[in-house]
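Provided below for reference: sequence and predicted model.
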Amino acid sequence: MTTALGLPDPYRDAAFYEDTAIKRALAWVVDVVLITALSVALTPLTLFTSIFYFPLFYLCVGFAYRSASIAKWSGTPGMRLMSVELRDVNGERFDIVNAALHTAGYTAAVVFFPLQLMSGALMIGTARKQGLVDLVLGSAAINRAALA
């Protein structure tokens, strides 16, 4: 079931990676909507000063949202909705360190948009459907349904 790295083999166990790129894109849309709603809901707690630095505020809320949810469930609520979960190089669920590193890499890719485009292309073109951050960390997104 797994390779020496601990992740499922993309050729013998292709079901683990089937449609994960599309599911991650849909999960991203769900998460953007939730992070936007959360950022707007938290704005009054800043006495509305976050209106003046909303993009930075949004990035901070998004970082906390993604790091906390990935550390707890090994995926964001959007990923859970799409039945996708992140696994580390050993095939284990993410811990807080991996979650923070993955989120930091994602945030850097959002800030430097060409990295995001490169990540999307890699998700389409690699056997394990790994994005740029996944390749650096050795992680991958897999289908939860294939685990059953």
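Yes, it's here. It should be emphasised that the depicted structure is a prediction, and the values quoted were computed from it without experimental measurement.

going forward, measure contacts and count neighbours with C-alpha atoms only.
OK.

how about the helices of the chain, start to end?
20-42, 54-73, 77-81, 96-111, 114-125, 132-137 (DSSP state H).

And here is the other one:
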Amino acid sequence: MTYGLPDPQMRADFYDGVTAKRAIAWVIDTALILGTAIVLIPFTAFTALFFFPVFLFVVGFIYRWSTLSGAGATWGMRMMGVELRDRDGHRLDSGTAFWHTVGYTVSIAVFPLQLVSVLMMLLSERNQGLTDHILGTAAINRML
């Protein structure tokens, strides 16, 4: 149940274009994560080069968890005017942000789950991906 989220029938403006904005935000976030990982390589005495995919995964996990906690949006999502809200309509707390990041990470690691998630975003009433459905979260347009 999603008690505090805007009703998509009554307040469609909260959900208009969110899926496309999330896709663009994902590209921005991926570039930021890659750039951050590259900048951090010297601080690992260049050992991160030997396990760069794992290092990239860790940097991405920390980035997503830390930016979703409290603010409810990654920097890419903020640039696109989108934020995640929990089932009560509040910004994500650290625990929910952690589990959302875990769900995202699993869906990225298991490609069929990512396909399911994208299809769910395109077809569901609130544009929710797989992790959003499980946690009761939704991405909405940030209203000023």
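Nice, thanks for sending it over. Here the structure is a predicted model, which means the values were calculated and not measured.

Residue 12 of structure 1: which of the helices of structure 1 is closest?
Nearest to residue 12 of structure 1, of all these, is helix 20-42, at 16.3 Å by Cα to Cα.

Mean distance between the closest one and structure 2 after superposition?
When structure 2 is overlaid, helix 20-42 of structure 1 sits 0.2 Å from its aligned residues on average, using mean Cα distance after the TM-score superposition for structure 1.

picking that back up, could you dump the helices of structure 1 into TSV and include mean neighbour count?
Compiled in TSV, those are given as follows (neighbours: other Cα atoms under 10 Å):
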stretch	mean neighbour count
helix 20-42	17
helix 54-73	18
helix 77-81	20
helix 96-111	18
helix 114-125	17
helix 132-137	18
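
Output these in CSV; the columns should cover distance to residue 8 of structure 1.
Supplementary listing: these in CSV, determined by distance: least, Cα to Cα, whole Å:
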stretch, distance to residue 8 of structure 1
helix 20-42, 14
helix 54-73, 19
helix 77-81, 19
helix 96-111, 19
helix 114-125, 16
helix 132-137, 14
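
Go through these and name the closest to residue 5 of structure 1.
Residue 5 of structure 1 lies closest to helix 132-137 among those, at 11.9 Å (Cα to Cα).

just checking, what packs against that closest one?
For helix 132-137 of structure 1, the elements it packs on are helix 96-111, helix 114-125, judged by 3 or more Cα pairs under 8 Å, 6 or more residues apart in numbering; DSSP states H and E.

one more time with 10 Å, if that's ok
Helices and strands touching helix 132-137 of structure 1, by 3 or more Cα pairs under 10 Å, 6 or more residues apart in numbering; DSSP states H and E, are helix 96-111, helix 114-125, strand 140-143.

got a list of what the corresponding residue of structure 2 for residue 11 of structure 1 touches?
In structure 2, residue 11 of structure 1 lines up with residue 9, judged by TM-score structural alignment. When contacts are counted by Cα atoms under 10 Å, 6 or more residues apart in numbering, residue 9 of structure 2 touches 15, 125, 126.

Check residue 73 of structure 1 too.
79, 80, 85, 86, 93, 94, 95, 99.

can you list those in CSV and add distance to residue 50 of structure 1?
Formatted as CSV, those follow (distance: Cα to Cα, whole Å):
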residue, distance to residue 50 of structure 1
79, 28
80, 29
85, 32
86, 32
93, 34
94, 31
95, 30
99, 26
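
before we move on, back to that, residue 73 of structure 2: which of the contacts of residue 9 of structure 2 is nearest?
Once Cα to Cα is applied, the member of those that ends up nearest residue 73 of structure 2 is residue 15, at 15.2 Å.
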